[in-house]
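Chemist: here is a sequence with its predicted model. Questions after.
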Amino acid sequence: STVLLVSVNVFALRGLGVVPHNYLTTYGFFAAAAIEAILYSFALADRVRRLRTEHSGLTRRAAELTSMSMTDELTGLYNRRFFDRVLPTSIDHARATMKPLSLVYVDLDGFKQLNDSRGHACGDTVLRIVGAIIRANVRGGDYPCRIGGDEFALILPGAHATEARLTAERIREGIEQKRVIPPLRAGVRDHAVPDAEGCSDEMPTSTATGPLVKSVSIGVAELNGEETAQLLINRADRAMYRVKAGGGNGSEIDPA
């Protein structure tokens, strides 16, 4: 800007006859203006680059915050907020595309007994293990959610009830085979639990004769007609409680 200001003054003085007419005084102003424009373009390009970098960082941070607000911190699955938001839109999409959609409800058998006897730290470990088993047995386009306590819900777009039950059975068998919490024997202090750091310290004695959490009860419901999200939830929940009332460790499809 200083070069441009000097060249403007020289150009004006040339016009007044104060300085002689020559190549420098005649074209210096235009040369300075061109140089100034080039310098400004470089500065502007650098500023645009900085703004893009800042915008990219803000966008990435916003995406991280959104993900955090929709993710269950304990299990890494989606949370209740995500479930409440995505289920209605998934239902609308299923109707618009005329494709099936199923909802799977999962509830741990004996989880309250686990929390009461071994504490919430151990319960949290079990929930993390169950979350990992669920995540390992769903498809890429499915939405596994922890909706509260020891309750999980899976939104399965494009899946009929029979397909959803196969997923439910894989999860049930995975948990049964894992036997998330090993048996407690009367009068014997339990051993450390592999992959269950919250359960490994100073296990209490117990009169329990079997694993505290060895199974899950699962209900499956397929979207039917024009039913609402709440009606679909009620049907999956009802099927799950029928399994639990029958002793647990099973899955059932709610009739359409």
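Modeler: Looks like it came in fine.

Chemist: okay, CA-based contacts and neighbour counts for the rest of this
Modeler: Will do.

Chemist: residue contacts, Phe152?
Modeler: Tyr105, Val106, Asp107, Pro144, Cys145, Arg146 (CA atoms under 8 Å, 6 or more residues apart in numbering).

Chemist: separation between it and Thr97?
Modeler: In this view, Phe152 and Thr97 are 26 Å apart by CA to CA, to the nearest Å.

Chemist: also Ile134?
Modeler: Distance from Ile134 to Thr97, by CA to CA: 27 Å.

Chemist: which one of those two is surrounded by more residues?
Modeler: Ile134 (25 against 9; other CA atoms under 10 Å).

Chemist: can I assume the more buried one sits in a strand?
Modeler: No: going by DSSP: H, G, I helix; E, B strand; the rest coil, the assignment for Ile134 is helix, not a strand.

Chemist: which non-adjacent residue is nearest it?
Modeler: Excluding its sequence neighbours, the residue lying closest to Ile134 (CA to CA, 6 or more residues apart in numbering) is Ile171, at 5.8 Å.

Chemist: wasn't that neighbour part of a helix?
Modeler: Yes: counting by three-state DSSP, Ile171 is found in a helix.

Chemist: check whether it really touches Ile133, as I assumed.
Modeler: Yes: counting by CA atoms under 8 Å, Ile171 does reach Ile133; the two are 6.4 Å apart.

Chemist: between these two, which is the more surrounded one?
Modeler: Ile171 (24 against 18).

Chemist: quick one: the more buried one and Tyr40, what's the gap?
Modeler: Distance, Ile171 to Tyr40, by CA to CA: 63 Å.

Chemist: ditto for Asn234
Modeler: Distance from Asn234 to Tyr40, by CA to CA: 65 Å.

Chemist: try Lys178
Modeler: Lys178 is 66 Å from Tyr40, by CA to CA.

Chemist: could you check which of these two has the larger neighbour count?
Modeler: Between Lys178 and Tyr40, Lys178 has the larger neighbour count (other CA under 10 Å), namely 16 against 13.

Chemist: presented hereafter is structure B, for comparison with structure A:
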Amino acid sequence: MFKRISNLFKGFFGLFIGGIERKNPEALLDVEKENLRKQIVEFNKGLATHAGLVERLLSQSKKLEAEENDLRARTKAMLTAGQRETAAEYALRLQTVDKQHDEVAAQLADAETRYKELIRARDVSVKNAREKMEKLRRDIDDMKVQKAMAELNEMASGMVTSIGGSGDTLSRLSEIVEDERTKAAGRARVSRDSLNMSDIHVQEAEQKALADMALADFAAAEGIAMDEPAKKEAEAPSQESQGTMGPSVSQ
């Protein structure tokens, strides 16, 4: 039972972490870069330790080589001097040192080979990891571009749908405006037809006559002669009356 509950919590936790990773892949990539940096640091520490071993073997090999040369010279000198017993002791020590030197030289060769292999393996691994991370970085950028394009396309599609859906509203509004315009034009025509133009003409004539009378009073008060314009104005209606009455008289 507890194991099942533990697995359930692990599953929920995994889903939660997976959701966070999907929402922010750049943060996960930065974490992996930091992990790679730490791994490189630890690997370099191991390489430094191995390099120290190589240097120690190299120093030991040089010492054994120097001791070997010294014992060879001593053995030769003692043998030449006829001191066979001492020469034999030097020869025995020379054998031991020579054997140790060969072992150390073999270890040194192996250590150097291993060191170079480790460096090559580190460089190749780091290069591959960096190439993968760089590819992931480009993929993330491309994913952002694709998401942005998808959002723009969805927005554009929604706008087209909304604009297309507003056609009924625009048509209804156009009908309302046209109906109101027609009603207003009809009211204007009715009011114009109902206007009594004869009364307006009469009022206009009365206003003109009053103005002429006022002008005549002003001219009389100021001593200005107004006979000729008055005669012309008086003759005009008489000529019109003669023109209309002439044919009837001749008949």
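Modeler: That came in fine, so what should we check first? Quick caveat: nothing in here was measured; it's all calculated off a predicted structure.

Chemist: TM-score for the pair, please.
Modeler: The TM-score (TM-score structural alignment, normalised by the length of structure 2) is 0.29; 91 aligned residues with a CA RMSD of 3.3 Å.

Chemist: elements contacting the helix or strand where Leu28 of structure 2 lies?
Modeler: Using DSSP states H and E, Leu28 of structure 2 sits within helix 25-80. Judged by 3 or more CA pairs under 8 Å, 6 or more residues apart in numbering; DSSP states H and E, helix 25-80 of structure 2 is in contact with helix 84-165.

Chemist: skip ahead from the helix it packs on and say which helix or strand is next.
Modeler: Assigned by DSSP H and E, the successor of helix 84-165 of structure 2 is helix 167-194.

Chemist: which neighbouring elements make contact with that next one?
Modeler: Using 3+ CA pairs under 8 Å, 6+ apart, helix 167-194 of structure 2 is in contact with no helix or strand.

Chemist: for it, which positions count as buried?
Modeler: For helix 167-194 of structure 2, the neighbour count (16 or more other CA atoms under 10 Å) marks no residue as buried.

Chemist: and stretch 127-146 of structure 1, by the same measure?
Modeler: So, applying 16+ other CA under 10 Å, buried residues of stretch 127-146 of structure 1: 127-131, 133-135, 137-138, 143-146.

Chemist: ends of that stretch, what's the gap?
Modeler: So stretch 127-146 of structure 1: terminal residues 9 Å apart, CA to CA.

Chemist: count the neighbours of Leu65 of structure 1 for me.
Modeler: 12.

Chemist: I misspoke; the intended subject was Leu57 of structure 2.
Modeler: Using other CA under 10 Å, the number of residues around Leu57 of structure 2 comes to 20.

Chemist: contacting residues for the closest residue to it other than its chain neighbours?
Modeler: Take Leu57 of structure 2 and drop its neighbours on the chain: the residue closest to it by CA to CA, 6+ apart is Leu108, 5.6 Å away. Going by CA under 8 Å, 6+ apart, Leu108 of structure 2 touches Val54, Leu57, Leu58.

Chemist: what sits against Ala105 of structure 2?
Modeler: Ala105 of structure 2 neighbours (CA under 8 Å, 6+ apart): Leu57, Leu58, Ser61.

Chemist: next one: the last one from Arg187 of structure 2, what distance?
Modeler: I take that to be Ser61 of structure 2. For Ser61 of structure 2, the distance to Arg187 of structure 2 - CA to CA - is 122 Å.

Chemist: which parts of the stretch 151-256 of structure 1 are strands?
Modeler: In the stretch 151-256 of structure 1, the strands defined using DSSP state E, counting those that start in this stretch lie at 151-157, 216-222, 250-253.

Chemist: strand 151-157 and the second one, what's the angle between them?
Modeler: Interaxial angle of strand 216-222 of structure 1 relative to strand 151-157 (axes from the mean of the first three to the mean of the last three CA atoms, to 10 degrees): 30 degrees.

Chemist: for Arg93 of structure 2, give its distance to Lys99 of structure 2.
Modeler: 10 Å.

Chemist: and those two? which has more neighbours close in?
Modeler: Arg93 (17 against 14).

Chemist: ranges for the helices of structure 1?
Modeler: 2-16, 23-69, 80-97, 111-118, 120-136, 161-178, 229-245 (DSSP state H).

Chemist: look up the closest residue to Gly219 of structure 1, ignoring the ones flanking it.
Modeler: Excluding the flanking residues, the one nearest Gly219 of structure 1 by CA to CA, 6+ apart is Met240, at 3.7 Å.

Chemist: list the contacts of that neighbour.
Modeler: Tyr105, Val106, Asp107, Ser217, Ile218, Gly219, Val220, Ser251, Glu252 are the contacts of Met240 of structure 1 under CA under 8 Å, 6+ apart.

Chemist: most surrounded residue in those residues?
Modeler: Top of the contacts of Met240 of structure 1 by neighbour count (other CA under 10 Å): Ile218, with 33 neighbours.

Chemist: now it: how far from Glu169 of structure 1?
Modeler: Computed with CA to CA, the distance linking Ile218 of structure 1 and Glu169 of structure 1 is 9 Å.

Chemist: what sits in contact with each of those two?
Modeler: Counting by CA under 8 Å, 6+ apart, the residues touching both Ile218 of structure 1 and Glu169 are Gly250, Ser251.

Chemist: quick one: stretch 35-47 of structure 2 to chain centroid distance?
Modeler: 36 Å (CA atoms, centre = their mean, to the nearest Å).

Chemist: pull the residues that contact that stretch.
Modeler: By CA under 8 Å, 6+ apart, stretch 35-47 of structure 2 touches Tyr115, Leu118, Ile119, Arg122, Val126, Ala129.

Chemist: which among these count as buried?
Modeler: Tyr115, Leu118, Arg122, Val126.

Chemist: save the residues you listed as CSV, and put in distance to Ser194 of structure 2 too.
Modeler: Listed next are those as CSV, based on distance: CA to CA, whole Å:
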residue, distance to Ser194 of structure 2
Tyr115, 115
Leu118, 111
Arg122, 105
Val126, 99
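
Chemist: just these now: which is nearest Arg4 of structure 2?
Modeler: When those are compared for distance to Arg4 of structure 2 (CA to CA), Val126 wins out at 40.0 Å.

Chemist: what's around the residue nearest to Ala88 of structure 2 when sequence neighbours are not counted, how many residues?
Modeler: Once flanking residues are discounted, Ala88 of structure 2 sits nearest to Thr75: 7.3 Å by CA to CA, 6+ apart. Look at Thr75 of structure 2: counted by other CA under 10 Å, it has 23 neighbours.

Chemist: ditto for Glu204 of structure 2
Modeler: As a burial measure, Glu204 of structure 2 scores 12 neighbours (other CA under 10 Å).

Chemist: check which helix or strand covers it.
Modeler: Glu204 of structure 2 belongs to helix 197-222, assigned by DSSP H and E.

Chemist: cool, thanks, talk later.
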